[in-house]
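**Q** Using only what follows, build the 3D model:
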Amino acid sequence: MSNAEQIEYWNSKVGETWVLMQERMDLALTPVTTALLAAAAPQPGELVLDIGCGAGETTLAIDAVVGEGGHAIGLDVSEPLLARARERAEALLSEAEFIAADAATWAEESGFDLILSRFGVMFFADPGAAFANLHGLAAPGGRLVFACWQPAARNLWATLPMTALAHLLPAMPPSDPHAPGPFAFADPARVATLLEAAGWQDLAFHSLPFEMMVGDGDDPIASAVQFNLRIGPAARAVRDAGIGDAAKPILAEALTAFLQDGQVRLPGAIWLVTARA
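**A** Okay, here's the model as predicted:
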């Protein structure tokens, strides 16, 4: 997708669905958020920019640390998610600011001590230009920290539903592995090249395997099926193919193997990327 297509996509029904799933998604990504914030190590008084902030989970956590002497700004293209982020900020009496903007070109402020992102940087149509723009927003020596997905083969949360439903879905043509999307930054060598060309230095890639909790509650299997029909690659494929009812029992059977202690957890793996301006 182009950046314009991404903006249209996230302001459609998809954005509203992610608002409804905000608490579930934040819970599923708790291990990632914890590791991202630890690597970012925000400090009181810092100016921080959160790219693709969504419903505000990471921005609000950062704002609580930087305090009154600092400031946290969250950027996103989805108005529904930003509306939810502002609601959460108001409830928490947070001074975090949420702006509807494309981070690839936004330049209303600069001098950021920290620029971070939880899965918000893999969707740039021109990632080289976008990282160059972010470099220009950073203070000298400013830190860049982001989480991106490792290859799909290491992320069963994404591949299991698609594999289970493959016989019901139309054949998919081969796709460009570098096209904007969840796994566009799976190759660390490519990401390193993009970052270095944009002026970032002291790059490091930390591998973080984790388990994504996709189902819990009174009926964790039904919860996990609902999760997969609303979030992730299978959700869009099922919706486009109109096979929602047929997909449910198949997904339930596939997910049962991952039920343990009242929760359904699927393996995932990310790169935690750090750099300096």
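**Q** alpha carbons only for contacts and neighbour counts from here, please
**A** Will do.
**Q** list the buried ones in stretch 83-91?
**A** Neighbour-count burial for stretch 83-91 flags 83, 84, 85, 86, 88, 89 (criterion: 16 or more other Cα atoms under 10 Å).
**Q** Repeat that for stretch 40-48.
**A** Across stretch 40-48, burial judged by 16+ other Cα under 10 Å covers 40, 42, 43, 45, 46, 47, 48.
**Q** now the fifth one: how far from residue 114?
**A** To tie it back to what came earlier, the one meant is residue 46. 7 Å (Cα to Cα, to the nearest Å).
**Q** ok, which stretches of the stretch 101-250 of the chain are strands?
**A** Listed from the start of the chain, the stretch 101-250 of the chain has strands (DSSP state E, counting those that start in this stretch) covering 112-118, 138-149, 201-215.
**Q** Need the residues that contact the longest one.
**A** The set of residues that contact strand 201-215 without belonging to it, under Cα atoms under 8 Å, 6 or more residues apart in numbering, is 24, 27-29, 31-32, 157, 188, 192, 195, 221-225, 227-228, 263-277.
**Q** The same query, at a cut-off of 7 Å, please.
**A** The contact list for strand 201-215 (Cα atoms under 7 Å, 6 or more residues apart in numbering) reads 28-29, 31, 221, 223-224, 227, 263-277.
**Q** Which of these fall in helices?
**A** Under the assignment DSSP state H, the contacts of strand 201-215 contribute 28, 31, 221, 223, 224, 227 to helices.
**Q** Present the residues you listed as TSV; the columns should include neighbour count.
**A** Output for these, formatted as TSV (neighbours: other Cα atoms under 10 Å):
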residue	neighbour count
28	18
31	16
221	25
223	18
224	23
227	19
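**Q** Which two among those are spaced furthest apart?
**A** Spanning the widest gap among the ones in helices among the contacts of strand 201-215 are 31 and 221, at 21.3 Å by Cα to Cα.
**Q** And this one, please, so the two structures can be compared:
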Amino acid sequence: MNKKVKWWSADRKETSYVHWTAGKPKNQVQLSFLNNWLTFKRIIDDLGIKKNKCIELGCGRGNMSLYFANDGWNCTLLDNSPTVIKVAKKIFLERNLKANFCISDAVDIKLKEKFNVCFSIGLLEHIPELKKAIKSQINLLEKDGLFLMYVVPDNIPNVQKNWHWLNSFLKILKKPKENKPKPQVYRSNSSIKEYERILRDLRVYNLKASGIYPLPMISHSIDFPFSLNNKFIEFFLTNIFVVALKIRKFFNTSNPWLCEEKFGQAFLVWGQKSD
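**A** Next comes the predicted model:
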């Protein structure tokens, strides 16, 4: 059985953040979710996946599903926490977006329904039974359905290594009560190779992977769940990062949000179910 990740706490402001935005991102986390969505959408469009049913595993507040729902998808959100599902329902209702909600473990999923797209963000690294969890995700797909596995491994990416001094300085500026310890959660350091090894034993094709999120995280507390700075600092950082992505696109790549595995904050593994 999958161990529950007890990250939710009603007295932490981080758990009330909504990272979806219909306009320009106002902070670095909104910027990351927007670029995750644009990357997902590009993969979906390039593969010709029809816009129909999608499911997010370990949905939390449903930040990424908000993008899918706003784009016209029939969304299902799955999480093992009734409290978190209740919060996600409220967030969708407040934004007049429709979705289906399911309380379930992400390893032993009992759903019989099949989906065109199955995705997870920051989930699989928290599950010790990785092979079983990946197989459950693939089993939810229709033939030719797309899986998107966004993984945040337990290591320090190259893009982050030169910014410890700034985050340490920001932490000093915070009042002691604002530096309240965050819950410890299990997180593996499995690499892309481990995911590819597992997936090659399953019925998949078009298997691809890449590092993702090539920007540093700047905050007095970058541990999960990420703590935002005040709105003025976030506005400044977000605009700097937007410029940085434009420079990356001009000099390096057609998709500036993708990068080498060791450089990015996370990695993305995707492909399709063969039958």
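**Q** Of the strands of the stretch 101-250 of structure 1, which stretch is the most buried?
**A** The highest mean neighbour count among the strands of the stretch 101-250 of structure 1, using mean count of other Cα atoms under 10 Å, belongs to strand 112-118: a mean of 25.
**Q** I'd like to know how far the residue minimising distance to the centre of structure 2 sits from residue 243 of structure 2.
**A** For structure 2, residue 121 is the residue whose C-alpha lies nearest the centre (Cα atoms, centre = their mean; 2.8 Å). To residue 243 of structure 2, residue 121 of structure 2 is 25 Å away according to Cα to Cα.
**Q** quick one: which of the buried residues of stretch 83-91 of structure 1 is nearest to residue 56 of structure 1?
**A** Closest to residue 56 of structure 1, out of all of those and judged by Cα to Cα, is residue 85, at 4.6 Å.
**Q** Tell me the counterpart of the closest one in structure 2.
**A** When structure 2 is aligned by TM-score structural alignment, residue 85 of structure 1 is paired with residue 88.
**Q** Looks like that match contacts residue 62 (just checking).
**A** Yes: using Cα atoms under 7 Å, residue 88 of structure 2 is in contact with residue 62, at 5.9 Å.
**Q** Just give me the neighbour total for residue 6 of structure 2.
**A** Using other Cα atoms under 10 Å, residue 6 of structure 2 is surrounded by 11 other residues.
**Q** so it sits in a helix?
**A** No: per DSSP: H, G, I helix; E, B strand; the rest coil, residue 6 of structure 2 lies outside any helix segment and is coil.
**Q** ok, so what distance separates it from residue 79 of structure 2?
**A** For residue 6 of structure 2, the distance to residue 79 of structure 2 (Cα to Cα) stands at 12 Å.
**Q** now the strands of the stretch 101-250 of structure 1 in TSV, with distance to residue 106 of structure 1?
**A** Conversion of those to TSV gives the following (distance: least, Cα to Cα, whole Å):
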stretch	distance to residue 106 of structure 1
strand 112-118	13
strand 138-149	12
strand 201-215	22
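**Q** What segments of structure 1 are helices?
**A** For structure 1, the helices defined by DSSP H cover 3-10, 13-20, 22-28, 30-40, 57-66, 79-92, 127-137, 156-164, 188-197, 220-230, 233-241, 244-256.
**Q** For residue 106 of structure 1, which of those is the nearest?
**A** Taking Cα to Cα, helix 127-137 is the member of the helices of structure 1 nearest to residue 106 of structure 1, at 7.8 Å.
**Q** Mind reading off the mean deviation between that closest one and structure 2?
**A** Comparison of helix 127-137 of structure 1 with structure 2 after fitting gives an average deviation of 1.3 Å (mean Cα distance after the TM-score superposition for structure 1).
**Q** so that helix corresponds to what in structure 2?
**A** Using TM-score structural alignment, helix 127-137 of structure 1 pairs with 130-140 in structure 2.
**Q** what comes into contact with the matching stretch?
**A** 106, 107, 109, 114, 115, 118, 124, 147, 198, 273.
**Q** Tell me who's in contact with the first one.
**A** I take that to be residue 106 of structure 2. Neighbour list for residue 106 of structure 2: 57, 58, 133 [criterion: Cα under 7 Å, 6+ apart].
**Q** ok, 10 Å please
**A** 1-4, 56-59, 78-80, 120, 123-124, 127, 132-134, 136-137 (Cα atoms under 10 Å, 6 or more residues apart in numbering).
**Q** Drop anything exposed from the residues you listed.
**A** 2, 56-59, 78-80, 120, 123-124, 127, 132-134, 136-137.
**Q** Quick one: map residue 53 of structure 1 onto structure 2.
**A** So, by TM-score structural alignment, residue 53 of structure 1 is matched to residue 59.
**Q** is it true that that match touches residue 86?
**A** No: if you go by Cα atoms under 10 Å, residue 59 of structure 2 and residue 86 don't touch, sitting 11.6 Å apart.
**Q** which residues do those two both contact?
**A** With contacts defined as Cα under 10 Å, 6+ apart, the residues shared by residue 59 of structure 2 and residue 86 are residue 101.
**Q** Check the gap between the residue nearest to the centre of structure 2 and residue 158 of structure 2 for me.
**A** Taken as Cα to Cα, the span from residue 121 of structure 2 to residue 158 of structure 2 is 20 Å.
**Q** Residue 2 of structure 2 too?
**A** Where residue 158 of structure 2 is concerned, residue 2 of structure 2 sits at a distance of 30 Å (Cα to Cα).
**Q** for residue 84 of structure 2, same thing?
**A** For residue 84 of structure 2, the distance to residue 158 of structure 2 equals 32 Å [Cα to Cα].
**Q** between those two, which one's more packed in?
**A** Taking neighbours as other Cα under 10 Å, residue 84 of structure 2 and residue 158 compare with residue 84 leading, 21 against 17.
**Q** show me the contacts for that one.
**A** Residue 84 of structure 2 neighbours (Cα under 10 Å, 6+ apart): 8, 9, 15, 58, 59, 60, 61, 62, 78, 90, 103.
**Q** Just the ones in strands from the buried residues of stretch 40-48 of structure 1, please.
**A** 47, 48 (DSSP state E).
**Q** just curious, which of the buried residues of stretch 40-48 of structure 1 is nearest to residue 165 of structure 1?
**A** If you rank those by distance to residue 165 of structure 1 using Cα to Cα, residue 40 comes first, at 38.1 Å.
**Q** my guess is that closest one meets residue 59, correct?
**A** No: in this structure residue 40 of structure 1 lies outside contact range of residue 59 using Cα under 10 Å: 12.0 Å.
**Q** intersection of neighbour lists for these two?
**A** Residues touching both residue 40 of structure 1 and residue 59 (Cα under 10 Å, 6+ apart): 116, 117.
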